[in-house]
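1. need a structure here:
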Amino acid sequence: MFQRLISFLLLLTVGYLSDAQTPTLKSSISEIHYDANVNNPLTTIELKQIKEVYGEYADKYVLDHPERLKGVKNILRNRVIIEEISDPKYSKEGELLSKVSLFTSFVKDLTRDDVFNPQTFNPLKYNFEFYSKHASAFKVDGTNYIIIIKSQYQ
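-> Reported below is the predicted structural model:
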């Protein structure tokens, strides 16, 4: 009986080790598809948003890099959705915006807006997980607004 158990475990181990040597295909990373609007020039408002967050480093880290600029345009134009929720049971969903830290890597004295305005909201100011494979939602404190960050892979 003991010899059978040893043989079984040995067979199982050999099978496991040989399987570990078999090449496997890694799941491919989804390609990012941009809407055609990212090829349009920056608007005055978008340029202001980039400069607000990147300050004197805007050219060096965003504006002088076409692919990075395309990614930022995609965030500003296509991936951040602000919705007002009229049904109170849905307005409680998501992390509070006040709990999301500011992106102060380039402009140390960046501050939150005193009053939320969906027309002037700058999503680049926040450390949202823009490069996640999943969408996320954030509740704007004291309002019925939610901010949805769509995945770049959707």
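2. going forward, measure contacts between C-alpha atoms and count neighbours the same way
-> OK.
3. so where do the strands sit in the protein?
-> 80-84, 95-96, 136-139, 145-149 (DSSP state E).
4. can you tell which of the ones you listed is closest to Leu9?
-> strand 136-139 (45.6 Å; Cα to Cα).
5. Counting by contacts, list what that closest one packs against.
-> Using 3 or more Cα pairs under 8 Å, 6 or more residues apart in numbering; DSSP states H and E, the elements in contact with strand 136-139 are strand 95-96, strand 145-149.
6. Can you tell me which helices and strands the shortest one packs against?
-> Helices and strands touching strand 95-96, as assessed by 3+ Cα pairs under 8 Å, 6+ apart, comprise strand 136-139.
7. If you count neighbours, what's buried in the strand it packs on?
-> Residues of strand 136-139 classed as buried: 136-139 (neighbour count, 16 or more other Cα atoms under 10 Å).
8. same check, this time on stretch 54-68
-> For stretch 54-68, by 16+ other Cα under 10 Å, it's 54, 58, 62-63.
9. want to put them side by side, so please do this one too:
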Amino acid sequence: MNLKIVSMRTCSFLIIALCFCITSTFAQNTKKAPKVKPNQVDNFIKEVYQKQANTIVFSDPIRYAGFKNLLLNRISFYKLNYKAGEDFVNLSTVPLFKTYNKNLMRTNMFNVDNFNPLKYDINFFSNELIRYRINQQYILVVTPQKTR
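-> Next comes the predicted model:
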């Protein structure tokens, strides 16, 4: 009986140690980059919706709050180097959302400080976690919105 207790403690310790190693390895390989800043929200919406921004977004408090929540809380950038065989969708394959601004241009050089994810025709309101490869070093992650 004493042997079982020692064996269980050893097993528990090994499991905890393994979890710690996996977590610290992921943390070393993945670094969360800065998020969208609150003062950028309105400009990002205006860039994509142009003259219709007020009618479609700003005049509707619920929709505006949804966009703010999306940009400030649900979209994250992570520094994660590309690995062969990964299953991220390349953002370069996603069309631009040009419904209201025909002059939108794809971002050639990614800069986390001014990158506007609203320019891309991404299903931001999916119930699933969405991940896109931005470039060799960064991914974009959209967490699902909480349902009531």
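10. picking that back up, buried deepest among the helices and strands packed on strand 136-139 of structure 1, which one?
-> strand 145-149 (a mean of 21; mean count of other Cα atoms under 10 Å).
11. Give me the mean deviation of that one from structure 2.
-> Superposed on structure 2, strand 145-149 of structure 1 shows a mean distance to its aligned partners of 0.5 Å (mean Cα distance after the TM-score superposition for structure 1).
12. which helices and strands sit right next to that strand?
-> Taking 3+ Cα pairs under 8 Å, 6+ apart as the contact cut, strand 145-149 of structure 1 packs with strand 80-84, strand 136-139.
13. Look at the closest residue to Leu42 of structure 1 other than its chain neighbours and say how many residues are nearby.
-> Residue nearest to Leu42 of structure 1 in three dimensions, not counting chain neighbours: Lys73, with 7.6 Å by Cα to Cα, 6 or more residues apart in numbering. Applying other Cα atoms under 10 Å, we find 24 residues neighbouring Lys73 of structure 1.
14. Mind telling me what Lys73 of structure 1 corresponds to in structure 2?
-> Under the alignment (TM-score structural alignment), Lys73 of structure 1 pairs with Lys68 of structure 2.
15. and what of Phe116 of structure 1?
-> Phe116 of structure 1 maps onto Phe110 in structure 2, by TM-score structural alignment.
16. which residues touch its match?
-> Counting by Cα atoms under 8 Å, 6 or more residues apart in numbering, Phe110 of structure 2 makes contact with 134-135.
17. what do you get if the cut-off is 7 Å, keeping everything else the same?
-> Under the criterion of Cα atoms under 7 Å, 6 or more residues apart in numbering, Phe110 of structure 2 has no neighbours.
18. Show me the helices in structure 2, by range?
-> 2-29, 41-49, 53, 61-69 (DSSP state H).
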